[in-house]
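Novice: have a look; sequence and predicted model below, questions after that.
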Amino acid sequence: MLQYQIIPVTAFQQNCTLLWCDETHQAALIDPGGDIEKLLQAVEKNNLTLTKLLLTHGHLDHVGGADKLRKRTGCPIIGPHQADAFWLNALPAQSEMFGFAHTDVFTPDNWLTETDTVTVGNLELQVLHCPGHTPGHVVFYHADSQLAIVGDVLFNGSIGRTDFPQGNHTDLINAITQKLLPLGDDVKFIPGHGPMSTLGHERVSNPYLCQPVW
């Protein structure tokens, strides 16, 4: 069975998700944006073995601790889609712009595409490529738990910004309406910032989505 803990990190209070298989106690950190000691303490407190670092997209607050954790733990970095490589190459500029500690450029061990799956212990996560906030944004979905980790695609009451380089509002709306909402109203999701919600709640109440065409 899938278990998870949401751990806000960085000054942006980005939701890093510690996700694990309760049968094997193997775990992954999704979007480890920073505060790596805090994240490692959570892994230890839950008596888990960290095996993977998963990234939804290349923005600093979601990836800033990933390479440090890879060097510290030996765990591979998986994701996002390769279309976000330019964001990872811009990490030093991002850290300077937002007043974060310097973050080096890094390359994931594996990029992800729409047809991929990622395993964590006995869990299998489906990968959905959901561009718009960034061109290489991905979402991780566990069908048995009806849980999605959506990064900055969708929020409780809002959607991701599309005014960053290579952002695209039409692509974002299409990703939400054609890939996320069809997963079902009962699906819970962990956004990149703020509280959880369900796809059904957002479908009928989110001002960016609750239109007759959806």
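Specialist: Everything's here; your move.
Novice: hey, let's count contacts and neighbours off CA atoms from now on
Specialist: OK.
Novice: against Asp35, how distant is Glu44?
Specialist: Distance check for Glu44 against Asp35: by CA to CA, to the nearest Å, it reads 15 Å.
Novice: quick one, which of those two is more surrounded?
Specialist: Using other CA atoms under 10 Å, the more surrounded residue of Glu44 and Asp35 is Asp35, with 15 against 11.
Novice: do I have it right that the more buried one meets Ala66?
Specialist: No: counting by CA atoms under 8 Å, Asp35 stays clear of Ala66, with 10.3 Å between them.
Novice: now the strands for this structure?
Specialist: For the chain, the strands defined by DSSP state E cover 2-9, 14-21, 26-30, 49-54, 77-78, 117-120, 123-129, 138-142, 147-151, 154-155, 158-159, 188-191, 197-198.
Novice: ok, which of those comes nearest Ser205?
Specialist: Nearest of the strands of the chain to Ser205, taken as CA to CA: strand 158-159 at 9.7 Å.
Novice: try this one next to it:
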Amino acid sequence: MNIQIFQLGLLGTNCYLLQKDGEALVIDPGGDPETVLNTIEENNLRLHAILLTHAHFDHIGGVESLREETKAPVYIHEEESSWLTDPSLNGSELFQVGTISTSQPADYSIKPGKHKMGSFSFEVFHTPGHSPGSVSFWFNDDAVIFAGDTLFRQGIGRTDLPFGDHVTLIHSITEHILSLPENTTVYPGHGPATQVGEEKRTNSFLI
């Protein structure tokens, strides 16, 4: 599986384009997705889905444009299904960045468990704490997990935003991420990638 990373939106949110056998998935298009769209078109990729780790404004800013251009369905955890169209929930009002809304709800709720979309097989973990509907996408065959704003290199997701909870976040990280093989690469919502083993040994928030 090929993984391309784009920093999108005001906060440079990591948007991931996964490619395999001419097919693709996009995770967290946080801003103008023009570069993502260009890559999809240039490589003649079939986009199966737009997957959201959670619905904070900096992760959803490019959702509607990408959906309109590709007709790919949007997936999010049911606990944040109403956040996409509600600036008071997705944080765009709180941070005064303007009304960021997809104007349309997600097409599907993504549930914990194993999923297959085209050539892609992965497992969804419900990893709340940063937000109540946060999820992580684990691709076992490739030893990678896309953790959104749950776990960062030498850091963890903030829990001082509405509906955040520190104890819940630590539980999510411990149960669903640190329990994975140590060579699992963790792709976060912001900043560089890391590995499970490195965070277990050196992340001061988890020791």
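Specialist: All right, it came through fine. Everything quoted here is computed from the prediction, not taken from an experiment.
Novice: distance to Ala90 of structure 1 for the strands of structure 1 - can I get that in CSV?
Specialist: As requested, the strands of structure 1 are arranged in CSV below (distance: least, CA to CA, whole Å):
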stretch, distance to Ala90 of structure 1
strand 2-9, 20
strand 14-21, 19
strand 26-30, 20
strand 49-54, 19
strand 77-78, 17
strand 117-120, 26
strand 123-129, 21
strand 138-142, 19
strand 147-151, 19
strand 154-155, 24
strand 158-159, 24
strand 188-191, 23
strand 197-198, 31
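Novice: possible to save these as JSON lines with mean neighbour count and distance to Leu40 of structure 1?
Specialist: As requested, the strands of structure 1 are exported to JSON lines (neighbours: other CA atoms under 10 Å; distance: least, CA to CA, whole Å):
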{"stretch": "strand 2-9", "mean neighbour count": "17", "distance to Leu40 of structure 1": "11"}
{"stretch": "strand 14-21", "mean neighbour count": "24", "distance to Leu40 of structure 1": "10"}
{"stretch": "strand 26-30", "mean neighbour count": "25", "distance to Leu40 of structure 1": "10"}
{"stretch": "strand 49-54", "mean neighbour count": "22", "distance to Leu40 of structure 1": "9"}
{"stretch": "strand 77-78", "mean neighbour count": "22", "distance to Leu40 of structure 1": "16"}
{"stretch": "strand 117-120", "mean neighbour count": "17", "distance to Leu40 of structure 1": "17"}
{"stretch": "strand 123-129", "mean neighbour count": "21", "distance to Leu40 of structure 1": "21"}
{"stretch": "strand 138-142", "mean neighbour count": "24", "distance to Leu40 of structure 1": "21"}
{"stretch": "strand 147-151", "mean neighbour count": "24", "distance to Leu40 of structure 1": "20"}
{"stretch": "strand 154-155", "mean neighbour count": "26", "distance to Leu40 of structure 1": "26"}
{"stretch": "strand 158-159", "mean neighbour count": "18", "distance to Leu40 of structure 1": "30"}
{"stretch": "strand 188-191", "mean neighbour count": "23", "distance to Leu40 of structure 1": "20"}
{"stretch": "strand 197-198", "mean neighbour count": "19", "distance to Leu40 of structure 1": "26"}
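Novice: ok, which of those comes nearest Lys71 of structure 1?
Specialist: Across the strands of structure 1, closest to Lys71 of structure 1 is strand 77-78 (CA to CA), at 10.3 Å.
Novice: corresponding residues in structure 2 for that closest one?
Specialist: Mapped onto structure 2 using TM-score structural alignment, strand 77-78 of structure 1 spans residues 74-75.
Novice: and that stretch against structure 1, how far off on average?
Specialist: After superposition onto structure 1, stretch 74-75 of structure 2 sits on average 0.7 Å from its aligned residues (mean CA distance after the TM-score superposition for structure 1).
Novice: that stretch: how far from the chain's middle?
Specialist: 11 Å (CA atoms, centre = their mean, to the nearest Å).
Novice: same check on stretch 61-72 of structure 1?
Specialist: 13 Å.
Novice: so who does Thr70 of structure 2 touch?
Specialist: Neighbour list for Thr70 of structure 2: Leu47 [criterion: CA atoms under 8 Å, 6 or more residues apart in numbering].
Novice: run the last query once more with 10 Å
Specialist: By CA atoms under 10 Å, 6 or more residues apart in numbering, Thr70 of structure 2 lies in contact with Leu37, Ile40, Glu41, Arg46, Leu47, His48, Ala49, Ile50, Glu64.
Novice: swap in Gly184 of structure 1?
Specialist: Gly184 of structure 1 touches Gln146, Thr198, Leu199, Gly200, Arg203, counting by CA under 10 Å, 6+ apart.
Novice: also Gly99 of structure 1?
Specialist: With CA under 10 Å, 6+ apart, Gly99 of structure 1 has these contacts: Ala11, Ala93.
Novice: which position in structure 2 aligns with it?
Specialist: Gly99 of structure 1 maps onto Val97 in structure 2, by TM-score structural alignment.
Novice: so which of the strands of structure 1 gets nearest Trp111 of structure 1?
Specialist: That would be, of the strands of structure 1 and by CA to CA, strand 77-78, which comes in at 6.0 Å.
Novice: ok so, going back, still contacting in structure 2, which of the contacts of Gly184 of structure 1?
Specialist: Of the contacts of Gly184 of structure 1, the contacts whose aligned counterparts also meet in structure 2 (both residues aligned by TM-score structural alignment, their matches' CA atoms under 10 Å) are Gln146, Thr198, Leu199, Gly200.
Novice: what does the third one correspond to in structure 2?
Specialist: What it means is Leu199 of structure 1. Residue pairing (TM-score structural alignment): Leu199 of structure 1 is matched to Val196 of structure 2.
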